[in-house]
Structure formats: C-alpha cells, structure tokens
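[1] Here you go, sequence then predicted model.
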Amino acid sequence: MCGAAFDGESFVRATVESAGPCPARADYIEICFSTTEGRWKWCFPEPDPADCPAEPTTDLAFTLDNYGAQAHPIVGGRIQPAIPSAAALPMVLAGTPVHISRRLVVMCR
C-alpha cells in the first residue's frame, strides 16, 4: 500500500461522528466515523507530542495492513508509510480529511 497512488474508488470519505473513552482500554480514545458505507470505530492511544509528524498532513487514509488498521498520510496523491495511531488522533480531531478503506468499513459492519 505504501507508495501506491491514492485510489478514491477503494476508499470512502469519513467524518468524525463521536469521540469518547475506548470500551476496551481506559488509556485509549474511541473515535466513531460515519461513512456512506456505514459506521467504523477505532480506538487510538493517547497522543505523545513526540509521535506527531513535523510536516502537516492534508489527508489520511486508513487501511487494513499486515498489522491491522493503519493510518497513512496521503502526500502528492500517494499513500505514505503508516504513522503511529497516537500521531493520527490529533490530526483526525483537528479536522484532517479522512478516507477509510471501503473493505475495512464493510468488514466491520
């Protein structure tokens, strides 16, 4: 996935519907996303300022990779290497456009 061109057909645009404590881990925050394919929830660890990327990200793509759901910046129309989930959380809450793999949303219905 890393380095691949961003294919808008394989992803759905998502908006944050709600945020709150993760039901599985007290030190995580659960974000519920709303998409045209349905809702998708993901728990993020509390962010550490050291985890946040120095470069601003214009879009994030959430994909299903070998290690589970991963957040990838989209730069210049290409999917970049995954960033720590804790680094993605402040971006999501700040309103960075989010695109979730259609496959990931459908699998979690």
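    Perfect, thanks for sending it.

[2] Only C-alpha atoms from now on, for both contacts and neighbour counts.
    OK.

[3] what's the helix or strand that contains E17 packed up against?
    In the assignment (DSSP states H and E), E17 maps to strand 11-21. Identification of packing neighbours for strand 11-21 by 3 or more CA pairs under 8 Å, 6 or more residues apart in numbering; DSSP states H and E yields strand 28-35, strand 98-101, helix 102-107.

[4] also this one, for the comparison:
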Amino acid sequence: IHRSEEAILVTHNQEDRSFIREESYDQLQRSQMRYIHLGILQVRIQSLHRQEEGTLALLVFRDNRWSDDRSIIATMEVDLTRDSQLVYVIPDTMMTIGD
C-alpha cells in the first residue's frame, strides 16, 4: 500500500494536481510497481476567509488522458459557509504509474 499526502494553498480559481507526485513515482518505480489502484481520494477544503457568506467550491477529479466527458472521475460541490469540508471519492480505477 502506498499513500501520499500534500498540503497546498489555492489562491486562484483552479489547481491542477497529479495523482502521483514525483517522489512517489520514483518510490513506486524502485519497488518495480507498474500499476496503481486509485481506491480512495480524500480532499479537505478549508476557507481561510469569507466564512458565513455562502461561498461554494467545485471539486472536479479529472483524468487528463481524455479530452471529453470520460475525463471526469468525480465532481462535488461543497459549501464553505462553516469552515472546512472533507470529501471522499472512491473511483476504484486501475492505471499504470506513468499515466
């Protein structure tokens, strides 16, 4: 089992992230793993300001290998009125570590 965790600050409309960070990719290659199973994705969104204003955030998990609707793994709209939101997505998808 391989897990990775990363804290990021998003100060604009969109943040593109890869499922596997470079350090994780190197570790998976050294372990001679070729495939990964995306069993669960977890994101916590915390608003640092504008609480109690009905601010909404749209989370979209996409697979950039596709350019049409197949690219969407999951979407979730969350309300940041009361501090933070925790989102779990269970895509149950296999892919190569190079994808």
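    Structure's in. What do you need? Bear in mind that the values here come from a model prediction, so they are computed numbers and not experimental data.

[5] Superposed, how do the two chains score by TM?
    TM-score of the superposed chains, computed with TM-score structural alignment, normalised by the length of the second structure, equals 0.28; 63 aligned residues with a CA RMSD of 5.4 Å.

[6] about what we covered before: will you turn the helices and strands packed on strand 11-21 of the first structure into CSV that also has mean neighbour count?
    Shown next, in CSV, are those (neighbours: other CA atoms under 10 Å):
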stretch, mean neighbour count
strand 28-35, 20
strand 98-101, 23
helix 102-107, 16
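
[7] Looking at those, which is nearest to A86 of the first structure?
    strand 28-35 (9.2 Å; CA to CA).

[8] how far off strand 28-35 does whichever helix or strand comes after that closest one point, in degrees?
    Next helix or strand after strand 28-35 of the first structure toward the C-terminus (DSSP H and E): strand 38-45. Per axes from the mean of the first three to the mean of the last three CA atoms, to 10 degrees, the angle that strand 38-45 of the first structure makes with strand 28-35 is 160 degrees.

[9] Show me which positions of strand 38-45 of the first structure end up buried.
    Of all the residues in strand 38-45 of the first structure, those buried under the rule 16 or more other CA atoms under 10 Å are 39-41, 43-45.
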